[in-house]
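**Q** Sequence first, then the predicted structure:
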Amino acid sequence: MHSTPHGAAVTATGYGLRGPRGWAFRDVGLAARPGSLIAVEGPSGSGRTCLLLALTGRMATTAGTAEVAGLPLPKKKAAVRAVTALAHVPGVTDLEPALTVAEHLRERTLLQRRFGDALRALLRPSRERTAAARARIDTALEAAGLDLDTLPKGDRTAVRDLERPEALRLSIALALIGQPRLLAVDDTDLKLSDAERADIWATLRALAESGTTVLAVCSQAPDGAVVVRTAARGTGSGAETARGTDGTRARDDGKGAADALAEAGRA
């Protein structure tokens, strides 16, 4: 997608979040270079979404330190949000079932033009803005692996008529329209067949190789990823530590996505 690596480095030391129900995650250590494929691995309900939201500046933490693209968290949450994008996060990036693929893409492009682009981009002639928007959409769709010609009604296909992998790829494409330095994807492999899962990971790996750092929540991490593992409720003392292939650590007491989103709203 990008001619030169532009992804965000991600580091964390002793990173943790303690809420009313205890630790959401604790003592996370992570060191990932720009353009890394980072997998947050754990069972559903193990607090994976909390960590994803925290590392993208959507949730304040209570322990340790972290940096994304050299920006410290939680001090620079707003700046981190500006260089990251979310895909497929329940309650945050939900697609509207009645809208078509084209309507979702058009809406996201308009929002990006209004709130994300530099002022000089808004001053360009209308024809240039339209061409640039079309190019950005085409690039995002290609990077996400979504071929509109394969959909039942092309870009006029309603979201409710998409298969699960297609909906996931659309959510990724919408996030990529903003050209983030870090793309965060929740529930990456949920309800996918082995073949579909392999295809999605191939797409995310290609994105990382092109320079965009990818942070993906999953139940099983792919080979070669930087892995952070979260533990299910009731394991060990309730905050068991697991180590990834690169020595990263994560501890969790089982807080799920609903709690994570509620906490995010208060952060």
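**A** Structure received.
**Q** from here on, contacts and neighbour counts on C-alpha atoms
**A** Will do.
**Q** host element of the spatially most central residue of the chain?
**A** Note on the chain: the residue nearest the mean C-alpha position is residue 184, at 1.3 Å, using Cα atoms, centre = their mean. Assessed by DSSP states H and E, residue 184 sits inside strand 182-185.
**Q** same question, residue 165
**A** Going by DSSP H and E, residue 165 is part of helix 164-176.
**Q** Same question for residue 133.
**A** For residue 133, the enclosing helix or strand under DSSP H and E is helix 126-144.
**Q** can you give me the offset of that helix from its chain's centre?
**A** 21 Å (Cα atoms, centre = their mean, to the nearest Å).
**Q** List the buried residues for that helix?
**A** 133, 136, 137, 138, 139, 140, 141, 142, 143, 144 (16 or more other Cα atoms under 10 Å).
**Q** another one to put next to it:
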Amino acid sequence: MDSPHGAAVTAGNLGLKGPRGWAFRGVDVEARPGSLVAIEGPSGSGRTCLLLALTGRMRPTEGHAEVGGLRLPRKMAAVRRVCALGPVPGVSELDPAFTVAEHLRERALLQRRYGGSLRALLRPRAERIATAQERIDTALAAAGLDPATLPKAERTSVRDLERLEALRLSVALALIGGPRLLAVDDTDLKLSDSERAEAWELLRSVAVDGTTVLAVCSQAPEGALTLRTGTDSENDTNGNGAKSPAGDTDGTKDTAGTADGTTTGKGTADAFAETGRA
């Protein structure tokens, strides 16, 4: 039997401290491959730092974690190879001057150059082009984005996309490489209620297809495993920061730690600065 495509995510007492305090601390989680994990909290609560730590892009200060059996922080580079970032401000943003087609071609080219095998690079040009287009079409379908419906089709500039369309494009770009884990920041930012529902349906469908999804948000959807940041213990659902998902029947353990109350927006920025990602 084939092993699941998605990466399991586990963490124990995970924490990251910057010069002005803890970005997050005491995070415990156990998520099976293909889970939808929501990192819920207010802006400045360390939620983006937690997302980047679990994808091998920020080094935690204490505790441990594993992604797809790769232990953090020892295997950060290996974890980065199996994870892909959707939109993360300051880290992986869309270029507003690029068109949809330019973004897709660039990502396919980078994937072929750095993510493919030597044998793939030596294939005939026509075969390489066909393979790249197949990757693009598959990713667009998974992200629910049909370029033909855009104002200028694939020639539409990113600056002219609606927020939900830009999210779908970012997800499609991330999926071109076939990652085992997809990470998305600010999932529900500036979305209406109906758009928010569509965004979560998109990420849920990606998870159902087998890719583990980590998504930062201000309010987690029902049914997602939820990690909460920036809360005090007396306000937590069960005293330790965990919020049990409704109808959790897949046997996945959901225990999440929270920030210890010292985290501020500056603390999060300091954590980025400490790792060279200010």
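**A** Thanks, I have the structure now. Quick caveat, the model's predicted, so the values are computed rather than measured.
**Q** And the helix holding residue 165 of structure 1 against structure 2, how far off on average?
**A** After superposition onto structure 2, the average distance of helix 164-176 of structure 1 to its aligned residues comes to 0.8 Å, using mean Cα distance after the TM-score superposition for structure 1.
**Q** can you pull the buried residues of that helix?
**A** Using 16+ other Cα under 10 Å as the test for burial, helix 164-176 of structure 1 gives 165, 166, 167, 168, 169, 170, 171, 172, 173, 174, 175, 176.
**Q** ok, now stretch 188-205 of structure 2?
**A** Quick answer for stretch 188-205 of structure 2 (16+ other Cα under 10 Å): 188, 196, 199, 200, 202, 203, 204, 205.
**Q** Just the ones in strands from the residues you listed, please.
**A** Secondary structure from DSSP state E places none of the buried residues of stretch 188-205 of structure 2 in strands.
**Q** before we move on, back to that, need the buried residues of helix 164-176 of structure 1 in CSV (columns: distance to residue 90 of structure 1).
**A** Below are the buried residues of helix 164-176 of structure 1 laid out as CSV (distance: Cα to Cα, whole Å):
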residue, distance to residue 90 of structure 1
165, 15
166, 16
167, 13
168, 12
169, 15
170, 14
171, 11
172, 13
173, 16
174, 15
175, 14
176, 18
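**Q** for those, which one is nearest residue 225 of structure 1?
**A** residue 172 (18.6 Å; Cα to Cα).
**Q** Let me see the contact set for the closest one.
**A** 86, 87, 88, 144, 185 (Cα atoms under 8 Å, 6 or more residues apart in numbering).
**Q** Now do the strands in structure 1.
**A** 10-19, 22-32, 37-41, 63-68, 71-73, 84-87, 182-185, 213-218, 226-229, 242-243, 249-251.
**Q** Show me the helices in the stretch 151-278 of structure 2, by range?
**A** Assigned by DSSP state H, counting those that start in this stretch, the stretch 151-278 of structure 2 shows helices spanning 163-175, 193-208, 265-274.
**Q** Need these in JSON lines (columns: distance to residue 5 of structure 2).
**A** Rendered in JSON lines, the data for the helices of the stretch 151-278 of structure 2 read as follows (distance: least, Cα to Cα, whole Å):
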{"stretch": "helix 163-175", "distance to residue 5 of structure 2": "13"}
{"stretch": "helix 193-208", "distance to residue 5 of structure 2": "10"}
{"stretch": "helix 265-274", "distance to residue 5 of structure 2": "30"}
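**Q** closest one to residue 21 of structure 2 among those?
**A** helix 265-274 (5.7 Å).
**Q** Tell me the buried residues in the closest one?
**A** 266, 267, 268, 269, 270, 271, 272.
**Q** Off-centre distance for it?
**A** 19 Å.
**Q** cool, stretch 144-162 of structure 1 as well?
**A** That offset, for stretch 144-162 of structure 1, works out to 21 Å (Cα atoms, centre = their mean).
**Q** List the buried residues for that stretch?
**A** Neighbour counts over stretch 144-162 of structure 1 (16+ other Cα under 10 Å) mark 144, 145, 146, 148, 151, 155, 157, 158, 159, 162 as buried.
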